[in-house]
Structure formats: C-alpha cells, structure tokens
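1. Just need the structure, nothing else, for what follows:
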Amino acid sequence: MATHHQVLIIGGGTAGIMTASQLITQKKTKDIAIIEPADTHYYQPAWTLVGAGTYDYEKTGKPMADVMPNGAKWIKDKATAFDPENNLVSTANSGNITYDYLVVASGLAYDFSLVPGLGDAIDKGVVCSNYTDPKHTWDVVKNFKGGTALFTQPTTPIKCGGAPQKIMYLAESHWAKSKTRSKTDVVFATAGTVIFGVKEIAKTLMEVVDRKDINLRFGYQLKKIDGANKIAWYSFAEHEKEYNHKNVKIEKDGNLTGIHYDMLHTAPPSVAPDFVSKSTLVNEAGWLDVDKHTMQHNRYANIFGLGDVAGLPTAKTGAAIRKQVPVVVDNLGLLINHDKMGNKSYNGYSSCPLVTDYGKMVLAEFDYNNNFTPDPKLKQMFISDSSKEHWRLWMLKKYGLPYLYWNKMLKGKDV
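-> The predicted structure is shown next:
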C-alpha cells in the first residue's frame, strides 16, 4: 500500500526547503512531505570563499533536521523512479509514495564520464574543484609554487556559471601576496565566446583580467584529463579566440590541443540525476521539462520543477531559486484550493556574485534576455552600480547572504 501526500517534494536543497517553507507559512497545504537522503544541508555559495581560505567550511553546513520546516514530513530516502500517469514516486527503501501534486527539486548530479580522466584526477594532487571539495582547493592554492595555473569548466550547464572564474581571481590575489605570482601563468580556458554573457558585467571583468594579467582562451571545449602527465585536452570551436597570450606548454594530438598544468581547477560536468534523466519528465537536453515562466511541467499539469534540475535557459543559482519559489508556491496554492493557475511569471532572473578579489565583488543580476537587472535594494547599501567592483558587495557575499539564507529564505520568509 503506497503512502499518500497532497504535496510531495523531491529534494531537500535550497529549492525544496524554500518551497515547503513557503507553502507551510502561507497555509497553502496541511499535508506535505520531502524526500531527501542527506544528513547535512550545505550553503554552497560560500564554498568559493572556503576554496580561497576566507570562510570556514564547517559553517557552510547544518543538520538537515534543523532546516526541515515544521509541518513537513521528512522521508529520509532516495527517490528512484517516477510513474506520472499514476501520480507515484518510487523510493529506495520506503516503497511507493503517491501524491496530488509533485515538486521536483532534486538538484543536479555530476557525470565524470563526460570528461574521461577527470573522475580519477579530481580532488587529488593538484586537481581541485570548489564544487566537490573546497577544502582541497584551498590546499592546492596555498601550496602552489608557480607554473601554469589552469582554470577551466566543462561544456555542460553547471551550477553558478561564474564560479570557475571567481576562484581564479581570488587565487591570483593570494599568489600575488605570497610572492608566487611572478612565477605563474594564469590561464582561463572556456567553451564560451565571452567572459560573461551580460555586457555591463563583462566590461568590468575584462578590466579585472587586465589588472591580473590573465590569459583567456575562448572556444576551448574540455574533452579529457591526463592526470598522470598533467595535461588538459581540448577541442576548438570555430570561433576560438585568445586574449592576452601566454606562452604555456602546449601538446597537439590530432584535432585536440593539450595544455600542461601545474594546478587545475574545474567545475564537474553536470547532468540531471539518473532517476530524472531516465524518466519521461525530461526534455531533449535531459533536464526537467517545465514551462519557463510558470515552472509547471509541460506534459503533467500536477507536476512542477525548479532549481538546478529544471530545463530553463538561465543560470543555475540560489538567486534564481529565490525568484522561482514564489511562482511555484502561488500556482500550487491556487491549484490546491481553487483548481486554477496564478498569473505570477518567472522572468529568468538569476544572479551571480562575482568575487574579483579579497574585499571586492561585482553582482551580476540578469534575466532570460541577459538584461542587467540590478536589485533596487542595493541602493539602500549605497551601491549605485553593482556592475562595478565594490567592498560592500563583498560584505554582502561573506556576511549578508549567508545570514539571509539560513534565517529568512529557508524559513519561508519573503526576501
């Protein structure tokens, strides 16, 4: 016999907890359950700062039991399969669970097979990632003695598109202070064609790149890692271009170009979790197939999806979730109580706090059309232009946002 809940949420990350909290505080439902196997809930945006030695890793996690909203039933288990025709989710140990409404907020997963060699090399030796082990990143940065410092990212969508370059700016600052910088070439290799998709932000970041003497290599698609020989192999897109050339050691192998590195930081290749990607709920790209404005599933009207698993043409960030949740909550509340959808619409808002130095940050806020959309509340912090570097934005990143996250966002309060 399957257990039943009016609203079933898959995922106890930012999206799942915020959605549950708002549904409960706004009294939209009395019967809500969250499927989540993890014991710890992490505030991942601070991992950039952990990797640069300026935030305590232990302070980024709290027991999952502490963030579960009062009034939600926690099913400490893994979702394993969907049967949307029968409003049913299978779990690893708790049997089948049925629902009236389902919210898929499972986050994303890492698939190292997409970059052969990376899985064996990551988080060991001189290969690091703030996404998987930011403490190891700090060890690598701190112990680096010079050579080629390669910062890169895969061609898949990733959490926070700006994160692979934030750590580069902070590492460069650290090396400048520790006298390693003069013996180092800093290289950023990306499949993209620009440093950032929002013009106002890109202008500032190019000034940062100039100040820090960084070699940019655009159109570089990461194909494989040779950990033993410390070579990252790339193929080129036709639009490949380079900015501020550095004469680093290069290998050729057919159509591939290899960059020798003495330290490497990357984001892991990211996909929807297996049980999502193998279901009938995904689009052609393998992400949850939801309407980009209402967050309602395109085929199943009683299913919603948001956060990193959602197939939306915007950056996968906590800031995006902050704007997606009220849309989902409004629609669910109206469907439950009045059998109709609301008129709230998500415009693709996302934001990337781009740390450019210790004590400096730019805040990239943008919508589906990559329009720069700064929050009017920043004026209260005496920040007239958040596309420029500012120490007050750094203070927001290091102190303000973590406080808001734990005390307001996760508790269902409007921020």
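2. contacts, neighbours, all on C-alpha from now
-> Will do.
3. Spatially central residue for the chain, please.
-> Lys159 (2.0 Å; C-alpha atoms, centre = their mean).
4. Was I right to think it contacts Gly318?
-> No. Using C-alpha atoms under 8 Å, Lys159 makes no contact with Gly318, being 9.1 Å away.
5. coming back round to it: in space, what's closest to the residue nearest to the centre of the chain - neighbours in sequence excluded?
-> Lys316 (5.0 Å; C-alpha to C-alpha, 6 or more residues apart in numbering).
6. The one you found: neighbouring residues, count only.
-> 25 (other C-alpha atoms under 10 Å).
7. wait, what's in contact with it?
-> For Lys316, the contact set (C-alpha atoms under 8 Å, 6 or more residues apart in numbering) comprises 158-161, 307-308, 350.
8. One more, so I can put them side by side:
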Amino acid sequence: MQTQDHRQTGQVNSHIRTMAAALSSQVALVRKSNRLLYSLRSHFHTSNGLSSKEHYKVVVLGGGAGGIAMGARMKRKVGAEHVAIVEPSEMHYYQPMWTLVGAGAKTVSASGRPTASVMPSGVKWVKSRVMKIDPKNNTVFTESGKEISYDYLIVALGLRLQYEKVKGLPEGFEHPKIGSNYSVKTVEKTWKALQDFKEGNAIFSYPNSPVKCGGAPQKIMYLSDSFMRKTGKRSKANIIYNTSLPVLFGVKKYADSLWEIVKSRDLNVNLRQNLIEVRADKQEAVFENLDKPGETKVYEYEMLHVTPPMGPPAVLKGSSLEDQAGWLDVNKDTLQHKKYTNVFGIGDCTNLPTSKTAAAVAAQSGVLDRTITKVMKKDKPDKKYDGYTSCPLVTSYKTVILAEFDYDGQPLETFPVDQSKESRIMYHMKADLMPHLYWHGLLKGLWGGPGPYRKIMHLGMK
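-> Prediction:
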C-alpha cells in the first residue's frame, strides 16, 4: 500500500513538473516578444490623456485577475494599441494568498505587485474608476472625466465587500481581537488576533450572501486550530464555525472529508447562523438563526474572523447589464451577455452559477477568448464553459484537500488520486506552484485552467 502511495505521489510530482515546464516555455516566448514593447510602457500607461474622448476596439473594465488576463489575451488578438483597461488601483494582489497571510504563513507584501508591473505592456491603462456604463451607445464614463467608446466590452469588475451590512462594522476593526482575510486592510489583524489569543471562543463566520472563495471562511479556522495546537493554547480554546449555509461545503465528496476533520479536531460547526452585529468594545458577536428569523444568539469572543457579506459592483445597477440580483447577466456557457452581443463578462461580477475563485477565472478566460474570436468573425461561439472551479481547502500548515468541481457540483479532478484526502503535495501546490501559475500564467493570458492536462493525467478517460 505504501509503495502504491509513493508511486502515486511520484506520478503527481511528475505531472506538476511537466505543467510547470510547459508554462515556463510559454512565458519565455511571451517575454521575448514583449521586450521590444517594454520601453514604451511608461508612455502608454498614463491616465491623463489630452482628449476626454477615446475609442478602443476592446475595453476591459477591471484590473483584477480576469481583467488583466483578458487584457493580455486581447492584446495578442487585436494589438496593444487597440486595448484599454480601466482600473484605479496602484497595487494588484494575489488574494488567494491572504488565507496564509492571516495565519502567519505568508506576508502581505508577498501577495502584491504594482499594477503597472502586471498590466500588459503597450495597452492603455486608464487609471480611474468606472462611473457609468452605457451599453446602448457602446460607451463607458470614468470618474476622471473620460468618455471611452468601444467595439467590444469585457466586464471584469469583481465584487464588493459589504462590511457595512453588519452592524458595528467596519469600525469594529479598530478594536483588537477581530480580523478578516478578505481585505488587505484587515488580513494582518487576523494574524495579530491569532497570536494574541489566550483563552475563550475563537469564532469564524460565513455570511448570507454569495462570497468569493467559499472555502476561505473555514480554511482560517483549520489553520487557527493548527496554530493553537502548535503553541499549546488549543485546550483553552473553543473553536466555533457559524455558517449561513445549510451544509459545511457545497460538494458532498469534500464535505464528507471536512466533517471528519471537524469531528476529529473538536471544532464546533453551527449551520444557518448569520452574523448580524459585532460589538467590538464588548467582544460580542450577534448571530441570527436563518431558520427562525428574529431569533438571535450573542457570543463572547477572544478572536473573531469575519467574512463580510458581498454583492455586485454598484456601477452595474441601472446599466441594463445586470440581472435581478444585480450581477452581470451572461450566458453560462459562452460568457457573452444575454442582451448585448458585444459585451462579455468574467469572474466574480458575473451571475455564473459556480464558485467565485481565481481558478474559475482561469478556466473562463480560455472559453471567453474563444467566444470573442468567434463573435469578431461573425460566427457563433462554439466552446462551452463547464463551470470548472477549484478550492484548495487548507486544513493545516502542511495539508490541503484540493476540491475541483463543475456547474453540477460534480468533482472534476485533475490528478489521478483521491483529492478528497488531505495531501502535503497539494499544500505545496497551493502555497508555491499556484502563485507562480497566477503571476506568470493567468495574468499573461497563458493559463486557461488544467483542462488540457486532466485528460493526459487520467490517460484520456476524463
């Protein structure tokens, strides 16, 4: 049995090395072609043009994972001078790393790079916020006063963190013992609260709204449990996970494994509990029972990790691009807008019925690239997004359960091993390989998810 495990481990290691080598060669080619344009970067990457009216063949709204990835792909498709990316932020963050930052395993500085360094060279960086989208007239208006028209629009605006929907937040973060891994402003407060923990309740929340990376609210719980065991504080801690969901995790295969971990580590999970108020001065958190509206329970805490309610970008409201809930209304197969055929969406701002993760963005980027190619040629889109997403469920400082699944919540695993089991190799993938894939693969428009590798690893049977 042990020999078989070693053999499987060796196979997985070999597959990972193959993927990394293939990616590195692609990166080398792109770097070579970009050298000639690199010196022009400062010229093109300016926010204040002489004219307040501009036109581009492709305009990308948002400079997060989806926006930068699609900007890179569109640059290759139509030429850098015909692409503009609207993004106000000076820094770009690899947000999946914040789970490890909140647990002290990585630093905030390691998760961020200047936006100028990830912006595809030669494209126009409009350093401003989007104020209004007018899809009827193919026009976008920015906070800096620009009016930008387009032939094709890609909306990659992410989502909004809505701490203000919890009474007592965000001002509660000014007090100690409370943090949140979902914001660069509060992620280090999580680590401080964990380090300062003495005894009492350590509470972790999951809101009653869509969230990005649905596994992250419980990942920090497992890491906190590990840290407390390592520092001899676990016997004085009562670890509580209060989630608004009726399940621990949305895919049964992985949920079953997580329940085993919860029971073996004496973690307390309460379903259908929603955080509605934080009284930071008293170190109290108030939760409502969603199955019995109006019924609340007050918990004292020594440490509190808040996952905020999340919602769609405000600029979509009233644009005629949104669905009833406010999310970008796109076809779930092609990522083309249901009403405006020259508008497309990617990532967290869309109403795609799958988890909002960077892995989902990667898979979507390959499909969207193909969709836009077809639309530009007046053809019908022919490639379908299957809802693939991935959530590396960090269960300790050295183990991960790598959840991968599709629209139907069915496992769609890349490696020929049972990924519902805790794995050290998958932890190193999460901590070391995935950031490399992100910076040098996804953001360069070269990584469209593990789909092509999956068949190879399963000998063509998937």
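9. Can you give me the TM-score here?
-> Scored against TM-score structural alignment, normalised by the length of structure 1, the superposed chains reach a TM-score of 0.92; 395 aligned residues with a C-alpha RMSD of 1.7 Å.
10. one step back: for the residue nearest to Lys159 of structure 1, give its distance to Lys398 of structure 1.
-> 20 Å (C-alpha to C-alpha, to the nearest Å).
11. repeat for Ile195 of structure 1
-> Taking C-alpha to C-alpha as the measure, Ile195 of structure 1 falls 24 Å from Lys398 of structure 1.
12. Counterpart of Pro273 of structure 1 over in structure 2?
-> By TM-score structural alignment, Pro273 of structure 1 lines up with Pro313 in structure 2.
13. thought its match was touching Arg160?
-> Yes. Taking contacts as C-alpha under 8 Å, Pro313 of structure 2 lies within contact range of Arg160: 5.8 Å.
14. Comparing these two, which residue is more hemmed in?
-> Pro313 (20 against 16).
15. residues contacting the more buried one?
-> Taking C-alpha under 8 Å, 6+ apart, one finds 157-160, 326-327, 349 in contact with Pro313 of structure 2.
16. Arg35 of structure 2: which of those residues is nearest?
-> Leu157 (29.1 Å; C-alpha to C-alpha).
17. Please confirm that the closest one is located within a helix.
-> No. Going by DSSP: H, G, I helix; E, B strand; the rest coil, the assignment for Leu157 of structure 2 is coil, not a helix.
18. Excluding chain neighbours, what is closest to it?
-> Nearest non-adjacent residue to Leu157 of structure 2, counting by C-alpha to C-alpha, 6+ apart: Gly62, 4.6 Å away.
19. what separates the alignment partner in structure 2 of Phe112 of structure 1 from Gln283 of structure 2, distance-wise?
-> Mapped onto structure 2 by TM-score structural alignment, Phe112 of structure 1 lines up with Tyr163. Tyr163 of structure 2 sits at a distance of 17 Å from Gln283 of structure 2 (criterion: C-alpha to C-alpha).
20. Likewise for Tyr388 of structure 2?
-> The value you get for Tyr388 of structure 2 to Gln283 of structure 2, if C-alpha to C-alpha is used, is 40 Å.
21. One more: Val330 of structure 2?
-> Val330 of structure 2 sits 42 Å away from Gln283 of structure 2, going by C-alpha to C-alpha.
22. Can you pick out the residue with more neighbours from the two?
-> Neighbours were counted for Val330 of structure 2 and for Gln283 using other C-alpha under 10 Å; Val330 has more, 24 against 18.
23. still on that earlier bit, what's the matching residue for the residue nearest to the centre of structure 1 over in structure 2?
-> Using TM-score structural alignment, Lys159 of structure 1 sits opposite Lys212 in structure 2.
24. Next: His174 of structure 1.
-> Per TM-score structural alignment, the equivalent position to His174 of structure 1 in structure 2 is Phe227.
25. Helix, strand, or coil at that match?
-> Put simply, Phe227 of structure 2 is helix when judged by three-state DSSP.
26. Just give the number of residues close to it.
-> 19.
27. What of Tyr163 of structure 2?
-> Look at Tyr163 of structure 2: counted by other C-alpha under 10 Å, it has 18 neighbours.
28. thinking it is in contact with Phe173, fair?
-> No. Tyr163 of structure 2 is beyond contact range of Phe173, at 10.2 Å (criterion: C-alpha under 8 Å).
29. So what does Ile276 of structure 2 match up with in structure 1?
-> Using TM-score structural alignment, the partner of Ile276 of structure 2 in structure 1 is Lys223.
30. same for whichever strand or helix holds that match, what does it pack against?
-> Using DSSP states H and E, the element containing Lys223 of structure 1 is strand 215-226. Judged by 3 or more C-alpha pairs under 8 Å, 6 or more residues apart in numbering; DSSP states H and E, the packing partners of strand 215-226 of structure 1 are helix 118-121, strand 184-190, strand 231-243.
31. so what's the counterpart of Asp291 of structure 1 in structure 2 up against?
-> Superposed on structure 2 with TM-score structural alignment, Asp291 of structure 1 falls opposite Asn331. Counting by C-alpha under 8 Å, 6+ apart, Asn331 of structure 2 touches 337-338, 352.
32. now Ile133 of structure 2
-> Residues near Ile133 of structure 2 by C-alpha under 8 Å, 6+ apart: 139-141, 315-316, 319.
33. now Phe112 of structure 1
-> Residues in contact with Phe112 of structure 1 (C-alpha under 8 Å, 6+ apart) are 118-119, 268-269.
34. could you redo the last one with a cut-off of 10 Å?
-> 118-120, 122, 224, 268-271 (C-alpha atoms under 10 Å, 6 or more residues apart in numbering).
35. what's the answer for Ala301 of structure 1, then?
-> Going by C-alpha under 10 Å, 6+ apart, Ala301 of structure 1 touches 101-102, 290, 335, 341.
36. Widest-spaced pair of those residues?
-> Checked with C-alpha to C-alpha, those reach their widest spread between Val290 and Leu335, with 16.6 Å between them.
37. Which of the helices or strands spans the equivalent of Ser128 of structure 2 over in structure 1?
-> Under the alignment by TM-score structural alignment, Ser128 of structure 2 pairs with Asp77 in structure 1. Here Asp77 of structure 1 is covered by no helix or strand, with elements defined by DSSP H and E.
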